[in-house]
Structure formats: structure tokens, C-alpha cells
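Asks: here are the coordinates; sequence isn't available:
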């Protein structure tokens, strides 16, 4: 509920504080007094699109603050939490507009985007009037309005639609994959056979390359290593060291110990020579290979590398590629079965959706008849007893909201063709249709502030009285703000304010004053009689106020 509205330096308002109440709040005043300024300012703080030149002449910045009281279950709480904004029982919206056109919005004293502001506004305020193209006059919203009237819960239908759509996507993807795979089947089978025949392993390319290099090097160095082996062996260094050791040992007894160190060194040299011989012999054994082995190694290495180039992958990626080809071939073999299974699941999901959509269609059809009857009851007191309101339900492409298109149509005169409400009804008729619709659609609803901007335009007398009674009826369960020129409507308000215009120091200002007691009687009398308020007008005003 809108509790307060503070406006500073906006259009013709320099400073204004308003405190609204629950029930029916009425704004009256002469044409041009500035009632629209209040709505423009409220729309500005709610983030609605409107006129750009809002800052009062001579001021650097305009500002509007709106304070709302939120019940615990109000949908605005969820929007605040999702946006990471402070969530309290009171919601304070503040928006500024600088002279150069820059706009800044705050929610509970925290900066926020225009999108968050507009999302909040949709849960806080409904504006209805002759130019209402956001709500009741928008055919795109008629289905939602009928669903609200019928108390429909579309959760199961939307879940069924999502499941159907998901399975359809999976089936389409499976069919495309199978079609693509089948087009490449011959290539896949040939490539898979080629990889299976070669059967490369991860790391095999490196191993074969090292082995090949070693064998190629062996051909070049084996001769020198063999020569070294002969030089170190029994016919070479080993024999000479052995002879030297025997000769020195024979002479050592007579050398009085002078050859001991030499003999020890020769012993160590013989040991080292043995180690060298074993290393050389091991190397010769490693280099001893069959030339066919080198040829086979090179043939496999080149085959692996050629296959890697063919498929534009690294040699170590060939085993994974073989697995991928095998999987794709299995998909071809099993794809048809998978598609049959998906088609069966999709058919079941489609039937579930169709059953739910048919049930929703039947409930909408029943609710459409009930809404049409309710409208007939409401239209008669509004002097539209000859008009016919019909909820038209036609086929629509299946969607998460069902298989129906809903359009509110009217025929204003007997025998006249019916058409969309926003194209058939005249200005005054349209206002009354909107009011009747709102009465029917808001029964039992609460928690939102509704604004009716001159919805009583073009009507008077008993019809205006009926309009006022219905506005008062709506206001029993919700807060309603009405901008009106009708004394009959104004008299039904629980609270009334007068908007007036004055000139101070050569500047024009709009002011708003609460109408209480005799002041309210005089204001309604002015609405009845004009500028000159007579005793008869005051008596009529008292009669209207009851």
C-alpha cells in the first residue's frame, strides 16, 4: 500500500508531502490544476516511461520519494532479495532527475537499476484509464487475467511443456547425429579398421624413434667399439698388464718392497680394465641387431606418423581417435533403437501435455462464460446494459501457457459486430468497461495499489454514482487512488485531496490540500455548481456525502 509521496522541484511542484490511506483516496481539482503532475511524479519514481522535462524551472534537480507498506507475503520481497537489496516491512523508493536529464534510483537507500525499479513497480501499482495499454487493454495479457479470475495454477502444464520440449530437442539432436554419422559411415568403418589393424599405443612413437636412432647409430660406431674391445682384450692391454704384473712380482722379492705400490696400482688397473671391457662388450651386444629389425621399426614408425598426419592429430592421440570412431560406429548401429525409444518417450510426454492443456482449456472456457456473466451484471448499472462482453477463446500454437488465445471482445449495440475491447468501445464506454472488468477481476485480491485516472470521464448522474460505488467496492480489499471530476465519485471516497494552482512571485505552483469537514463539502459543491458555490450546491454535496 502506498503510504506517502514526497515531491520536490518537479514540474509545477516545489515541495509536497502526501500521506495516503487504505480504501478509496480521491484527487479532485479543476482541469489543468496539476493532477496529472502527481501521476507523472509517481510514474517517475516507479521507473515508468514518461515525459523527459520533469525538473521544475529554476531548480537543478527534482526528486520523488514513495513509501510503501509491504505485507509479509508481498511479491516485492522476492524481487528485493533477488536483487540483493534491503528487505523491510516498509519499501522506500527514491529517484532523482537532474537538469541535464540524468536519473538515479534508490531502493531503501541503496542504488538500483531502472529494471529492478520497474519490476518492483509491477507488484506495487496498477494504473487504469482511457489510455491504459499496459493492463486490461493489452490483448497479450487477457489470458493471464482470465487465468487469475479462474484461479488456475499452470505449474504442472508448464512442467509438462518443458519436458516435451526437452525430449523434442533430444530427438532432433539424435536424428541429426544419426543422419550425419550415416553419411560418414563408409569413411568411419575404413578409418576404424585402419586404426584397429595398426593398433598404435600411447608413447609408442617415442619408443620406436629412440630404438631407430640407436640402431642407426650402431651401424656407424660398432667398428670403432670393436677395435677398442680388441685393444682392451687378451691380445691387447689385458695381456700387457698381465705380463707386467708377472715380471714385477718375480722381481719384487729382491726389490726390498720398492715395487709394492706399483703392484697394487697394477692390480687396481686390472680391475678397472675389467669394468671397461664389460661395458664395451655390453655395448657391442646392444648394437648387435638384425638389419630387418631396423627396417621393421622404421616401417611401423612411419606408418604411425602417416596415420597421425592423415587425421591431423598427434601420434599419441591415435588410440583415443580409434575409440571415438568405434563409439560413432556403435551410435550408428544403435542410433535407430535410441530414436525409437526417444519417440516413445516424446509421445508419452506430448500426451501428458495435451491432457493438461485440454483440462486448462476446459477451465478457461468455463471461466470465460462466468466472467462474461459477471460483466453483464456489472455493465447494467453503468448504463451499458445493451452492451455484450464476451471472452473469446481461440486456438493458439502450443506453449507453456497452453493451447489458447484469449481476447476480451465487446459489442456496444444490439446487432453490432463484436471486436477487441480497445478498438470497439468509445472513450466513455471504455472507462466503464475497464471499471467493470476490474471489479470482476479483483474480487478477493489485495496487496496492490490501483490508480484510476479519470475513469469516470464522459459519465454523470446515476452512472457516475454507480462508478463511485464500484470503486468503493474495490477499495474495500485494496488501496485505490482516483483522479476524478465527478462529484458522485468523489463523494464515495474515504479520503479526499484537492489539487489547485496558484501564482507566487510570478511563478506558477501546484499544491495539494486534504479536504476535511466543511472544506470537503465546499469542494464537492464546487464540482456540482462551478465557481459560484450556492447553498443548494452545498446541500446537494451533503446529500452525496450521506
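Replies: Nice, I can see it. It should be emphasised that the depicted structure is a prediction, and the values quoted were computed from it without experimental measurement.
Asks: okay, CA-based contacts and neighbour counts for the rest of this
Replies: OK.
Asks: what are the ranges of the strands in the stretch 101-250 of the chain?
Replies: Secondary structure of the stretch 101-250 of the chain by DSSP state E, counting those that start in this stretch: the strands cover 103-107, 110-112, 125-129.
Asks: the stretch 301-450 of the chain now?
Replies: Using DSSP E, counting those that start in this stretch, strands in the stretch 301-450 of the chain cover 388-399, 402-411, 419-420, 449-453.
Asks: may I see those strands arranged in a markdown table, with mean neighbour count as well?
Replies: A markdown table is the format used below for those (neighbours: other CA atoms under 10 Å):
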| stretch | mean neighbour count |
| --- | --- |
| strand 388-399 | 16 |
| strand 402-411 | 21 |
| strand 419-420 | 18 |
| strand 449-453 | 22 |
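Asks: could these go into TSV alongside distance to residue 443?
Replies: Shown next, in TSV, are these (distance: least, CA to CA, whole Å):
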stretch	distance to residue 443
strand 388-399	18
strand 402-411	18
strand 419-420	23
strand 449-453	13
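Asks: for residue 131, find the nearest of the ones you listed.
Replies: When the strands of the stretch 301-450 of the chain are compared for distance to residue 131 using CA to CA, the nearest one is strand 449-453, at 9.2 Å.
Asks: quick check: next helix or strand after the closest one?
Replies: Downstream of strand 449-453, the first helix or strand assigned by DSSP states H and E is helix 461-475.
Asks: can you tell me how far residue 33 is from residue 375?
Replies: Taking CA to CA, to the nearest Å as the measure, residue 33 and residue 375 are separated by 35 Å.
Asks: higher neighbour count, these two?
Replies: Neighbours were counted for residue 33 and for residue 375 using other CA atoms under 10 Å; residue 375 has more, 22 against 19.
Asks: put this next to the previous one:
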């Protein structure tokens, strides 16, 4: 339930703080006073898009804060927890900031939230019925959605839609396979050959790198052997080999240390160098023994490299990507394999169609029950809304093949007079009749609403007299179950309210500002009298207003 609303620098509102109560509250005031600004502010707080024109002229930003009591809404509390947007126990605080540049930020319970999150939360908090809602009743899609929401069939509708799309997807695959069987067979044959060819290659990037290194070494084996032999000769085999001369020098230094101990350090360094050079000789000899210059092995490696390069050119990729090509071919073969068996695919299609029909028929049964109930409710309401003898019907028109929404189209039909068959609402209802039927529809569907707050924005336009009084009674009755707010220009409706707020506007220092005042008993009499009598309010008008409020009480 809406508990509190704070509006700052929004349109023509400077600062406004409102505490809400349960029951039916009427918002009244002269035309142009800004009665719908309250609705617009709430919509903004619940995630609707805004623009810079909503910021009061000369101000930096508009700020809307709405506090809701959600202690009796476990579904919303669970959603808030899942979104990590919990607040104080039983409280949901919605806040929206909109700056003069058009940028906005939203918060739920003090945490930053996206507009989508704010709209999702808003769906749990309140429903707003606009004054032009009756226009949507003429649209077939809107009629179907309204019936399904009235019956609480949203999950069933979503399931039917999923089953329909699955069936259609299989149907398209089956048709494509039937019409392109030769092309599919040719593609499968080519892919099978490519898969066999690439799989036989057994390509591995690491092995490929080793192969290239081995081949490079073998291709230069003669030069490498010559280099190793030259190194061994230079270090130890030649007459002037390094190691021989080094040994001779070490012998002389060793003798010299007998006479000068300072020669011991150069001798030690030479001994270390001699050991290192000897290790080099051993390593080069080992390299000579290990180096394989077998022409047959070299030819095999060369052939392998050439084959890999040929396949890489064939598939127009770098050799390192041949493994990826094999994976792609395997995936496409698997896709074709799933469609390869036309008979198996046809069976999958039949199974999917059966699932769709089963779900759609269950949806149809639920729709028929809801359609009968809604038809009776609207027909009964019509009798009290100056349409005596008229009737309303929710017709379910069968579809030959069905569609994503089920096996039938939904059409609202009406007969304005007794003894006349019902016909499409879009074809026979006048503007006034449509407005009254829309109101009856909104009241009926609101009775199954899961949200605690219902707002009606001048939905009583185009009616008056006794019908207006009945509308007021309907809203008062609804207020016993929900929190109901109604923007109205009808005194008969306002008089039925449990509480009444007056919206007014005035010019202060050249600036137009809107205000809302909670009316006491005497103030309500004056406001109802104004709504009854216009500019000149007489004592007779006031007595009439007091009488209306007395009846309402």
C-alpha cells in the first residue's frame, strides 16, 4: 500500500509531501489544476521514462520519493531479496532523480537500480487505469491479454508460446530438409571426406613445432657437423689447440708460484677456464654422435611438412589452425546428422505439435471458464451503468492451426439493447458505451489484481447523473479491498470517497505552482458544491453537496 509520496520541483509542483491512507480517496480540482501530476510523479518513481520538461522551470532537478508498505507482499519481498534491494522490514522505498539535462537515476531502498528493476517492482506495487484505457479495448491483442491477466494465465500463455515456437522450428527444419535433401546430402558427403582427411592427419600444434625444428636441424646436418668438428679441433685436436697451450701455460704458472705466491690467483682462474673448455669439447662430441643425418628420415619429415602445408592451403588457413577446421567440420556434420533422418525429424515435429496442442487445449479450457465469468460480471455491471438489457460476451474464435497465443482469438462482443445478438465491441459500441464498459472491465479485473493499490485517472469521463453515482459506489466497494485513488471531475464519484483531496494551482511571484490539500468535512462540502454548481455556489448547492456526502456516509 502507498504510504507516503514526496514531490520536489516536478512540473509545477515546488514541494509536496502526502501521507496516504487505506480505502477510497478522490482527487478533485478545477480543470488544469494539475490533478494528473500526482499520477505522472508516481509513474516516474516506478520507472517510467522522463525528460527534462518534467523538471520545474529554473530548477536543477526533480525528485520523487514514494514509500510503500509491502509487509503483506511476500512475492515482492522475495524479488527484492533476489535483486539484493532489500530495505527495512515491510518497506519498499522508490526514489527517482531527474536533472534539467534529462539524465535520471533510480533507487530502490537506497540502492541504485535500473529503470527495468524499478518497473518490475512497480508491477507489484500499483496498477494505474488511465482515462484513455477504453481505447485499448478495441484492439484484439489487448482483449486477449486482458482476459489472460484476469484469469491469471500468464505462465500458461508463456508455456504455450514456447511449445509453439519449438514446433515451428522443427517444422521449418523438416521442410528445409525435404526441399534441399540433395544439397544436404552433397554437403554431408563433402564434410565426411574432409573430416576423414583431417582426422587422418592427426594434426597437433605442439608436434608441428617439433617437426619443423627437427627438419631444420636435419636439413643443415652437414654444416652443423662441420661446425662441431671445427670446435673440437680448435679446442683439443689441432697442434696449436687451445687446451694444449692452456695446459702449458698452467704448468709454467704452477712453477712460478714456487717463487711468487701472487701467481696462484691467475692459475686458479685458468684451471676453471680449462675445466669449462673441456666440458665444451665433451658436449660437442656428444652432439656429433646425436646429430642424425639419415636421408630417409629427413625425406619422411619433409613429406609430412609438405602434406600439412598442402592441406593448409586447401582449407585456406594457417597450418596451426587445421585443428580448428576439423572441429568446425565435426560440428557441422553433427548438425546435419541431427537432420539426416527425415523420418526421425518428422517424429520430433509430431511430438512437438502434440505438446503444443495439449498445452493450448488446457489454456483454452481455462480461458472458457474465465470468459464466462468475466462476461457475467461485465453484463451485470452494464445493468447499473445505464445499459439495462445489454449484454457482454468474451468470444473465443477458433483458429484453424493455432498460433503462438493458442487455439483461439479473443473478441469482446456487446449487445447494447435486449434481444439483439452480440457483435464485435469495435463495431457497435458508441463512445459513451465504450467508456462505461471500460470502467466495468477495469473494476472487474481489478478485483483479481495482486497489487494493493489501484489508481483511476479520470476513467469516469463521459458519464454523469445516476451512472456517476453507481461508478462512485463501485469504487467505494473496491476501496474496501484495495487502496483506491481516483482523479475525478464528478461530484457523485467524489462524494462516495472515504477521503478527498483538492488540487489547486496559484501564481506566486509570477510562478505557477500546484498544491494538494486534504479536505475536512466543511471543505468537502464546499468542493462538492463547486463541482455541482460551477462559479456561483449557492446555499442550495451547498445543501445538495452536504446531502450527497451524508448519503455517501
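Replies: Alright, I've got the coordinates. Predicted model, so just to flag it, every value in this text is computed and none were measured.
Asks: TM-score them against each other, please.
Replies: TM-score for the superposed chains, counting by TM-score structural alignment, normalised by the length of the first structure: 0.73, backed by 501 aligned residues with a CA RMSD of 4.9 Å.
Asks: can you add mean neighbour count and give the strands of the stretch 101-250 of the first structure back as CSV?
Replies: Formatted as CSV, the strands of the stretch 101-250 of the first structure follow (neighbours: other CA under 10 Å):
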stretch, mean neighbour count
strand 103-107, 20
strand 110-112, 15
strand 125-129, 21
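Asks: tabulate those (JSON lines), appending distance to residue 25 of the first structure.
Replies: JSON lines is the format used below for the strands of the stretch 101-250 of the first structure (distance: least, CA to CA, whole Å):
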{"stretch": "strand 103-107", "distance to residue 25 of the first structure": "25"}
{"stretch": "strand 110-112", "distance to residue 25 of the first structure": "30"}
{"stretch": "strand 125-129", "distance to residue 25 of the first structure": "14"}
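Asks: among the ones you listed, which is nearest residue 542 of the first structure?
Replies: Of all these, strand 125-129 sits nearest to residue 542 of the first structure, with 28.2 Å by CA to CA.
Asks: got a list of what the nearest residue in space to residue 425 of the second structure that is not next to it in sequence touches?
Replies: Once flanking residues are discounted, residue 425 of the second structure sits nearest to residue 413: 4.7 Å by CA to CA, 6 or more residues apart in numbering. Going by CA atoms under 8 Å, 6 or more residues apart in numbering, residue 413 of the second structure touches 392-395, 422-425.
Asks: and which of those is nearest residue 218 of the second structure?
Replies: Nearest to residue 218 of the second structure among these: residue 395, at 87.2 Å, using CA to CA.
Asks: separation between that closest one and residue 424 of the second structure?
Replies: Using CA to CA, we find residue 395 of the second structure at a distance of 9 Å from residue 424 of the second structure.
Asks: translate residue 70 of the first structure into the numbering of the second structure.
Replies: Aligned counterpart of residue 70 of the first structure in the second structure: residue 70 (TM-score structural alignment).
Asks: what do you get for residue 379 of the first structure?
Replies: Matched across to the second structure, residue 379 of the first structure falls on residue 382, judged by TM-score structural alignment.
Asks: tell me where the stretch 301-450 of the second structure has helices.
Replies: 322-340, 342-384, 425-428, 431-446 (DSSP state H, counting those that start in this stretch).
Asks: just the stretch 51-200 of the first structure next, same as before
Replies: Under DSSP H, counting those that start in this stretch, the stretch 51-200 of the first structure gives helices at 76-82, 114-124, 142-150, 155-183, 185-198.
Asks: switch those over to JSON lines; also include mean neighbour count and distance to residue 512 of the first structure.
Replies: Below are these laid out as JSON lines (neighbours: other CA atoms under 10 Å; distance: least, CA to CA, whole Å):
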{"stretch": "helix 76-82", "mean neighbour count": "16", "distance to residue 512 of the first structure": "29"}
{"stretch": "helix 114-124", "mean neighbour count": "18", "distance to residue 512 of the first structure": "23"}
{"stretch": "helix 142-150", "mean neighbour count": "19", "distance to residue 512 of the first structure": "35"}
{"stretch": "helix 155-183", "mean neighbour count": "17", "distance to residue 512 of the first structure": "46"}
{"stretch": "helix 185-198", "mean neighbour count": "15", "distance to residue 512 of the first structure": "82"}
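Asks: closest to residue 17 of the first structure out of those helices?
Replies: Distance to residue 17 of the first structure, taken as CA to CA, is lowest for helix 114-124 among the helices of the stretch 51-200 of the first structure, at 19.5 Å.
Asks: by how much does that closest one deviate from the second structure on average?
Replies: Superposed on the second structure, helix 114-124 of the first structure shows a mean distance to its aligned partners of 2.9 Å (mean CA distance after the TM-score superposition for the first structure).
Asks: can you report how many residues lie near the spatially closest residue to residue 315 of the first structure that is not a sequence neighbour?
Replies: Distances taken as CA to CA, 6+ apart place residue 308 nearest to residue 315 of the first structure, at 5.2 Å, with adjacent residues excluded. Residue 308 of the first structure sits with 17 neighbouring residues when counted by other CA under 10 Å.
Asks: my guess is residue 308 of the first structure contacts residue 321. True?
Replies: No - using CA atoms under 8 Å, residue 308 of the first structure makes no contact with residue 321, being 9.8 Å away.
Asks: show me the contacts for residue 317 of the first structure.
Replies: If you count contacts by CA under 8 Å, 6+ apart, then residue 317 of the first structure has 202, 308 around it.
Asks: tell me the spacing between it and residue 135 of the first structure.
Replies: Between residue 317 of the first structure and residue 135 of the first structure the distance is 62 Å, computed by CA to CA.
Asks: just residue 541 of the first structure next, same as before
Replies: Going from residue 541 of the first structure to residue 135 of the first structure by CA to CA gives 34 Å.
Asks: compare the two (neighbour count), which wins?
Replies: residue 541 (24 against 17).
Asks: surely that one is in a helix?
Replies: Yes - according to DSSP: H, G, I helix; E, B strand; the rest coil, the state of residue 541 of the first structure is that of a helix.
Asks: pretty sure it sits against residue 527.
Replies: No - judged on CA under 8 Å, residue 541 of the first structure makes no contact with residue 527 at a distance of 9.0 Å.
Asks: which neighbours do those two have in common?
Replies: With CA under 8 Å, 6+ apart as the test, residue 541 of the first structure and residue 527 both reach residue 487.
Asks: residues touching the equivalent of residue 466 of the first structure over in the second structure, list them.
Replies: Alignment note: residue 466 of the first structure maps to residue 470 in the second structure; criterion TM-score structural alignment. Residue 470 of the second structure sits next to 384-385 when contact means CA under 8 Å, 6+ apart.
Asks: gap between residue 470 of the second structure and residue 386 of the second structure?
Replies: 10 Å.
Asks: same check on residue 530 of the second structure?
Replies: Taking CA to CA, one finds residue 530 of the second structure at 26 Å from residue 386 of the second structure.
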